[in-house]
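J.: Need the 3D shape of this:
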Amino acid sequence: MKMMAEMFSIAPGDKDHHPALRCAVGVFVPLLTLVLLGRLDLAIFASFGAFTGIYGRGEPHGTRFALQLRAGLLMLLVILLASLAARAGGVLGMDESGTTWLLVLATTLVAGGCSVAISWFRLRPAGSLFHIFAFAAIASIPNQPPLAEGMLVAVLVTAFCLLIGFSSRMLPSHRSPWAWPRPLRRTPDERRAAWLEGAGYLVAAGLAGTLATWAGQWLGFGHNYWAMVAAVVPLVGHTTRHRVRRGVQRIIGTVLGLVVLAGILLLGLEPWQTVLVMALCQFGAEMFIIRQYLVAQVFITPLALISTLLVVPASPAILLRDRIIETVIGAAVGIAVVLAPTLRRRLRRA
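T.: The predicted model follows:
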């Protein structure tokens, strides 16, 4: 009963509208610009470049800029690697099945490597969820735009989000000290924890991607990387209870978010209206991501799928089906990985 109460409780707000507004503007302006230019094929590069703005949300301006700069550079590296990976299958002469498994392997390595990097730089939000999503989503695009154009958009949007991050310094009431953070000094325990966490992400993402790919080939559904993203959600948290709760919240929030998405799709929105909805979803996600993960997921789900539809049009019914199946597979794997150490200890005592 206690876990159920915690699952649906909402923590009090703490000026969450400030980072939410920054993130919403960071998504809306670049995507609207691409709509006006008729270059929605580059929208996914803008969307992931805008992820720079979610870091350092409650920090003073100087610290926030440093954290966002590190996060932005890491995301740009992931975007570049994803663009190159998307072309690797054709260069190597691999068939569709071989390319799929290659991307599962590459995404697994990104999951582990970026988790270590995030821990190393002490970035928040923790974990490599966004990097898994960015790498796999971009690498899965069948018709890649020119590499230089995609990277240019990603770099410009990253720079734009950095500007937004310290824009409030123009207001005396919101101005905070501009002090560059001290160099990071990591203890041996911190380094060990970073590598262990990276191993957990490697196992969870790899196992989820493998199971989702096998099941997809057997049952005929796709988007295996959604399972990999869902699998690492339970890995964030200080206690086993909290981690398991996040996995369950991911599933419930996804179901509710799909209902919202179905309603949005029924409206038949124009591209500029779709971009506005994405900005509103980004705002809602940042408003609740710290306070109530389930509610945040209601906004995150339509945001993620709409961004996919902008670049790779597909049947909405198939997307809805794939999202819930992949989420259940991934969340179940993530919860299993979280519970495995506890079960192992109990078996040793038996």
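J.: switch to C-alpha atoms for all contacts and neighbour counts from now on
T.: Will do.
J.: May I see the buried residues of the helix ranked longest in the chain?
T.: Secondary structure of the chain per DSSP state H: the longest helix is helix 316-349. For helix 316-349, a neighbour-count test (16 or more other CA atoms under 10 Å) marks 319-320, 322-338 as buried.
J.: quick one: the helices in the chain?
T.: For the chain, applying DSSP H gives helices covering 2-8, 17-37, 43-49, 61-92, 96-121, 129-139, 147-165, 188-219, 224-232, 240-266, 271-288, 293-311, 316-349.
J.: Which elements pack onto the first one?
T.: With contacts defined as 3 or more CA pairs under 8 Å, 6 or more residues apart in numbering; DSSP states H and E, the packing partners of helix 2-8 are helix 240-266.
J.: Now do the helix it packs on and helix 293-311, the angle between them.
T.: For helix 240-266 against helix 293-311, the angle by axes from the mean of the first three to the mean of the last three CA atoms, to 10 degrees is 40 degrees.
J.: Centre-most residue in this protein?
T.: F130 (2.6 Å; CA atoms, centre = their mean).
J.: Can you tell me how far that one is from A111?
T.: Per CA to CA, to the nearest Å, F130 is found 9 Å from A111.
J.: For the residue nearest to the centre of the chain, which residues are in contact?
T.: For F130, the contact set (CA atoms under 8 Å, 6 or more residues apart in numbering) comprises F51, V229.
J.: ok, so what distance separates it from F299?
T.: With CA to CA as the criterion, F130 and F299 are 15 Å apart.
J.: And this one, please, so the two structures can be compared:
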Amino acid sequence: MTSPAGPVGAALRDSARIRPADAAWAFALRAGLAVAVPMVLLVAAGEPAWAATAAFGSFTALYARDELYRPRARQLALVALGLVAAVAAGTLAAVLGGAAPILVVALTGGVATWLCTACRVGPPAGLMFAFAAAVASALPATAGAVGRNAALAAGAAAWAWLVAMAGAAVDRDAPRRLAVARALRAVAALEDVPPGTPGLTARHRAAVAVERAWRALPARPPAGPRGALIADLEALAAHAELAFASVHLRGEAARRAPAWAPGGTGERDGAPPVDWAGLRALAAQVGRSGPIPRIGRSRAEIAEVAGRHLAAELGRRPAFLRPDPAGGRRVWLGGPAIPVAARVVLGALLAGAAATLMVRDAGLGHGYWAAVSAVAVLQTPNLLGSVHRTVQRAVGTLLGVALAAVALLLLPGPWAIVAAIVLLQVVAELLVVRNYGLAMMAVTPLAILVGELAHPAPGAELIRDRLVQTVLGCAVGLLCAVLIRNRAAVRHLERVTAACRAAVTELRDRLADPGADPLPAARRVATLLTAVREAHDVVSGEPGRTPTDAEMVLRTEQRARHALTAAAARLRP
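T.: Presented below is the predicted three-dimensional model:
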């Protein structure tokens, strides 16, 4: 029997888990370079406060970490516009005073979180927009500062965009290679996958990695030498897909008959054996620069590539631009993102109001840290993610303020502070993909030093305010996550999963009828398949979800994939 502390202990252990990371140095150095140049130029011009404002535009480089370069260019341009707007709104709130700063931070965080969730913009999602608005709203400002601060942020954002896009001149297919290498590595990690919930979690992690690899590949390989490279990557992605399918078959066999637990060769349940060492070797080769390893393509892998081509062609529109795939009449421009954004707005308002009272009655300052902490905790779309963020942010901040205290004592002036900010930015980006709590050990002194550069204050007050306001914001954010549950996301997952199963049945019936056109049914399956994965990513951390629910999602995805592969053979003989 599971003890009451079981789920709590599991959440705490997962919060402390160190995740593997690859290509972290390249991204971290990009982020450091993006923030360094504008700050150095402005400090050299004798305007350290302006340097702090420009830093928020530099945060453009923190987004689209592993995106392909063409969508990365678009996404970063929109992020840059959003950060400039956040700085302008925060500066205007500082001019207006009163309750305007709290309202602006809450609304900025909510709108940014809604759009980032709906458009599937990855971490740090809406957090940096709220951070930019919060700090800008806390600095003394006049009406003329609104345009100046927006221009400073825009200039830094333009530089950050160039830095983030510079890799395209070296190897524009590097993000594709990285995605395929991660898929191979994630599937190879299933060699000793345990039965039960831990094994199911690992299988879902591998399914997500394989899906991201396919999304990184074009619907059709281009002509010329790059076409051959893409074709080799497709073969490797299909290799990972079929190896994962083999593990999935054994997982289903273990669910039906525990004596067939994972770990054997797989012959008893019909799944082919997997070359685990070969998967790891391929992942290592693909992740490095140089030629892509070529593998002999089996008939099943060729069919898998054809099925993926069909799925990509039929379901390429982003989810937020298409009608509800389960048959609703509204456009899915929010769906599960709306409750997430509502929690952010409420959490930031409550945390900001409580911090304002503490500023007034207890003499504390920097109340915006409470609102930003609430926004940070609520960036994840489910309750389990909010619990993880709360634990990680609180513990990381506690250790980070100690580093900040040392930095404030030892750093002699603006130049030393700028150097420390750049170094901490690099360290934070190296750590954030491994563990958010570890990253907070660098983010906390970074945020304090940015505030010190913009508006110097006594070090002891900064440390005290950061600790108290962070704890307050985390507590309020977690309370909002508990009270405002994402039930819309649960209903959406159930609806699209049922619709996908029905669409697969229809497609199979059409494939069995030589006179029927399978294309409309295949298009519906491809659209619903994407919707199922997106919906499950949101719901997976909500309380009450059982291993059976997660297993149903995996089975639905596998059946849809098989049906699309068969449709590709019929449509493109």
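J.: Could you quantify their similarity as a TM-score?
T.: The TM-score (TM-score structural alignment, normalised by the length of the first structure) is 0.88; 335 aligned residues with a CA RMSD of 2.6 Å.
J.: how far is the longest helix of the first structure from where the chain is centred?
T.: Here helix 316-349 of the first structure is found 17 Å from its chain centre; the criterion is CA atoms, centre = their mean, to the nearest Å.
J.: angle of it against helix 188-219?
T.: Helix 316-349 of the first structure runs at 130 degrees relative to helix 188-219, counting by the same axes, to 10 degrees.
J.: Could you list every helix and strand that helix 316-349 of the first structure packs against?
T.: helix 188-219, helix 224-232, helix 240-266.
J.: buried set for the longest one?
T.: Of the residues in helix 188-219 of the first structure, those scored as buried under the neighbour-count criterion (16+ other CA under 10 Å) are 194-195, 197-213, 215-216.
J.: okay, and the top helix by length along the second structure goes to which residues in the first structure?
T.: If each helix of the second structure is counted by residues according to DSSP H, the longest one is helix 225-256. Aligned using TM-score structural alignment, helix 225-256 of the second structure spans no residues in the first structure.
J.: How about stretch 80-93 of the second structure?
T.: Taking TM-score structural alignment, stretch 80-93 of the second structure hits residues 72-85 over in the first structure.
J.: And the matching stretch against the second structure, how far off on average?
T.: In the superposition against the second structure, stretch 72-85 of the first structure averages 1.4 Å from its aligned positions (mean CA distance after the TM-score superposition for the first structure).
J.: how close does P188 of the first structure get to A194 of the first structure?
T.: When distance is defined by CA to CA, P188 of the first structure is 10 Å away from A194 of the first structure.
J.: which residue numbers in the second structure go with stretch 34-51 of the first structure?
T.: Going by TM-score structural alignment: stretch 34-51 of the first structure matches residues 42-59.
J.: Can you list the buried residues in the matching stretch?
T.: Buried, per 16+ other CA under 10 Å, within stretch 42-59 of the second structure: 42-43, 47-59.
J.: A183 of the second structure touches A237, doesn't it?
T.: Yes - the criterion here is CA atoms under 8 Å, and A183 of the second structure meets it with A237 at 7.2 Å.
J.: more neighbours, those two?
T.: A183 (30 against 27; other CA atoms under 10 Å).
J.: what helix or strand does the more buried one sit in?
T.: helix 174-188 (DSSP states H and E).
J.: angle of that helix against helix 225-256?
T.: 20 degrees.
J.: what helices or strands is helix 174-188 of the second structure leaning on?
T.: So helix 174-188 of the second structure, by 3+ CA pairs under 8 Å, 6+ apart, packs with helix 197-216, helix 225-256, helix 276-287.
J.: Minimum distance to A77 of the second structure: which of these has it?
T.: Of all those, helix 197-216 sits nearest to A77 of the second structure, with 19.8 Å by CA to CA.
J.: So which residues make contact with that closest one?
T.: Here helix 197-216 of the second structure has contacts from 67-68, 175-176, 179-180, 182-184, 186-187, 190, 193, 234, 237, 240-241, 244, 248, 308, 312, 547, 550-551, 554, using CA under 8 Å, 6+ apart.
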